[in-house]
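>>> Need a 3D model of the sequence below.
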Amino acid sequence: MKDPAVKRKTKDSEQYSKELVLGILLTIAILDHTRLFFHYWNTNPGNLESTTPLLFFTRFISHFFAPTVFFITGTYLFIWSKAKSKRQVCYGLLRLALLLISTELVVNNFLWTFDPFYRTIGLFIIGALGLSIGLLAFLQFLPEKFLLVLSLLFLIAHHLLDGIPVTGKSPASVIWYILHQQKYIPSGEYLFIVNYTIIPWFALLSLGYTTGYLYRRKWLLATGIVLTCLFFILRGMNWYGDPKPWIRQETFTKTVLSFFSVTKYPASLDFICITLGPMFIVLHCIEGLQNKLTDFFVTFGSAPMFTYLLSTLVIHLAAMINMELTGGSWSALLITPDSYQQGNVLSDYGYPLGTVYLLWLLFLFMLYGCCKFYHSFSSKRTV
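You can find the predicted model right below:
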């Protein structure tokens, strides 16, 4: 029987570095989720009139998680597909897509709301990843170079669609929302949320898939530098790359925040450049790095779905228990469409950001123990 730590040490440096980056970014995503449930309710970190540099930064660094997940998933799918026929790849991707979409609708939506009536249904990262993989199942039949060019075109040119706003609840409108336009769709007592629009997120997944054979340490550094520089050029010119241009503010600090306030929903070209660029540079720098600290993060990154879902459960449950212990009602944190409205029962709920960071550290160590147990249990089943 092999110890999970020994198994990790036998991994090639490329896989280890990917899991390390995923682990680091998962811990940052957990910080942002802790902020959502424990900081002052309905606070918008991107509102320059009310935000602080630390609050803005706390949200901004979480942006790196989703693009990294989509791109690295694409590279994993490329490696998995190499020994299979196109038809086998198609069936395998469709099964994975169905599993992810089901997980989003049944599990992830419940963990975010704890509402047994599912009155809030969202298309978030897991569902968007599933839809993107389902689309890849069919488009992978295209020649690789053509699919690569198509993916780049999606990323670069999707802002040309920004001028086509759609309203209503017709099937065609809903399809458009899923493809390109973030939308909150109220319907009676239900609320449907489309956050992760498919065009740019599929392009990221497809880029990882079509450039899998190019994945080299030197390539990562060069691409990372190019993307980071491209962000500063595009953002500095302020005419293309993000639907929300930056504006000179009354203070230098707020001007900097405005400059880096890029659009995630839908993912803008500026957003992709400033997240993927530094991530590639980090992947280049950490390859071959391994010690107790990196093993700590790899424990999270080697089981990202388990870590993500468990962390959401732990954070939401802890918030409900805290609400009950501090004189409120745990049912206030059953998230419904009313929870998104200003002036709701949660308007006076929340803690300073320093408290959020302390809670985040507590959650990390709790989750670390659970993830270690999960790895130990899963390794016993495979021996």
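
>>> C-alpha from now on. contacts and neighbour counts both.
OK.

>>> Disregarding flanking residues, what is the spatial nearest neighbour of the residue most central in space within the chain?
Closest to where the C-alpha atoms of the chain average out (C-alpha atoms, centre = their mean) is Ala66, at 2.6 Å. Residue nearest to Ala66 in three dimensions, not counting chain neighbours: Ile125, with 7.0 Å by C-alpha to C-alpha, 6 or more residues apart in numbering.

>>> show me where the stretch 151-300 of the chain has strands.
Assigned strands in the stretch 151-300 of the chain, in chain order: 183-187, 190-194 (criterion: DSSP state E, counting those that start in this stretch).

>>> most neighbours per residue, which of these?
strand 190-194 (a mean of 18; mean count of other C-alpha atoms under 10 Å).

>>> one more to put side by side:
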Amino acid sequence: MYTTTSTLTNRIRSIDTVRGLIIIIMALDHVRDFFHIAGATGDPTDLATTTPALFFTRWITHYCAPSFMMLSGLSAYLSGINKTPGEKSSFLIKRGFWLILVEMVFMTFAFTFDIYYKTLFFAVFWALGGAMIVLGIAVRFASPKTILILGLALVLGHNLLDYVKLQENSTADILLRIFFTGRGTFLPRPDGGAIVFLYVIFPWAGIMMSGYGLGMLYKRNADPQRRRKLLLWTGAALTALFVLLRFINGYGDPAPWSSQDTAAKTFISFFNVTKYPPSLLFTLMTQGPILILLALTEQTDNAFSRICTVYGRVPFFFFLVHFYVIHIMTMVTVFLSGYTWQQATDDSLFFKFRPNEFGYPLRQTYLIWILIVVALYWPCKWYGEYRARKRTWWLSYL
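Coordinates of the predicted model:
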């Protein structure tokens, strides 16, 4: 079936719209880390201390990281349609290493504001870059269908490694944790600092590879109606499978749910799945609804979707800039609140200028989140238009 330019434009816009929405939601989690009263000391998923409002403030942001991975894979497929396997592979591998460098230099400093880099963080860009390298190697040798199968195998099967027990802190154990199973791996450095791996590689790569295979639905000659139907039914099936497997309480997540002393806590326990690393149930819970959203927004063009699209077209720019904006705002607010330089830069703080006792209730945290997202709308709009005008090679890495 012939696909018109208009349909193609709407289709591409739907990807940016969904990506923009998850970017907006993502910022809430990072604002919470810096500005909420328990952001530095509490765990919003701890049933003993959390509240429904705090838990679901954290829970809704679970949709962000896996959706970034999936949509990055989908975008990699679309951007590589007119490229040879070698060209696609080279670009993805180079961009992957570039993202890891950005993680080490710019994101670590954005987290810590520590000019000595005593703690080196490997987080989202480490996982995104590592997954791109894995995908880059795969596209050189495998077809999109094979990559889809490999990606699904990683998503479906990596929780089997939860049952593998190796000698603690052996080389094999450390590598297994860094690349597959680690919830957070802290490695001491000879200089007294530490390297912290917050994200693993291959479970996230499985989501990205699955997104790359999903790109086959978006070929220029694809039937839009069939694509929307497949997205809807697949999304509904993944969501239903999550509910079924979670109810059974067997394979798919290392943290089973359990009955609690209140119905609200039992409900929270059911949805309290594992993000680090992303369990099968975590992926089903988040990506089922995202596929449905992709289908429903394909022909959506209204004020809100256009706002989301502004953010969705510049995800790298927003991610990098919003962390610096949040941390600078935190620093200014901390000093205005009466904290001294010594208190704000204490050696015990992972995040400088964010004392553990500092913070506001959830309501004020939401207001700060809205303020930051709105303030970044115009820079994102400017940069998106600049990228559209200046199609130079180096902009494709940003």
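
>>> Regarding the residue nearest to the centre of structure 1, which helix or strand does it belong to?
helix 65-81 (DSSP states H and E).

>>> in that helix, what counts as buried?
For helix 65-81 of structure 1, a neighbour-count test (16 or more other C-alpha atoms under 10 Å) marks 65-75, 77-78, 81 as buried.

>>> what's around Phe377 of structure 1, how many residues?
When neighbours are counted by other C-alpha atoms under 10 Å, Phe377 of structure 1 registers 12.

>>> so where does it fall, helix or strand?
Counting by DSSP H and E, Phe377 of structure 1 is found in helix 353-382.

>>> Point out the other helices and strands that that helix packs with.
In terms of contacts (3 or more C-alpha pairs under 8 Å, 6 or more residues apart in numbering; DSSP states H and E), helix 353-382 of structure 1 is packed against helix 4-9, helix 13-38, helix 292-301, helix 304-325.

>>> how big's the offset between the third one and structure 2?
I take that to be helix 292-301 of structure 1. Compared with structure 2 after fitting, helix 292-301 of structure 1 deviates on average by 1.2 Å (mean C-alpha distance after the TM-score superposition for structure 1).

>>> again with the longest one
Once the two are superposed, helix 13-38 of structure 1 sits an average of 0.7 Å from its aligned residues in structure 2 (mean C-alpha distance after the TM-score superposition for structure 1).

>>> which residues in structure 2 does that helix match up with?
Matched against structure 2 by TM-score structural alignment, helix 13-38 of structure 1 falls on residues 10-35.

>>> what comes up buried for the matching stretch?
Judged by neighbour count (16+ other C-alpha under 10 Å), stretch 10-35 of structure 2 contains these buried residues: 10-11, 13-35.

>>> Report the distance from stretch 259-278 of structure 2 to the chain centre.
Counting by C-alpha atoms, centre = their mean, to the nearest Å, stretch 259-278 of structure 2 is centred 20 Å from the centre of its parent chain.

>>> can you tell which of the helices and strands packed on helix 353-382 of structure 1 is closest to Arg216 of structure 1?
In terms of C-alpha to C-alpha, the element of these nearest to Arg216 of structure 1 is helix 13-38, at 8.8 Å.

>>> by how many degrees do the closest one and helix 292-301 diverge?
Orientation check (axes from the mean of the first three to the mean of the last three C-alpha atoms, to 10 degrees): helix 13-38 of structure 1 against helix 292-301 gives 70 degrees.

>>> what angle sits between helix 13-38 of structure 1 and helix 65-81?
140 degrees.
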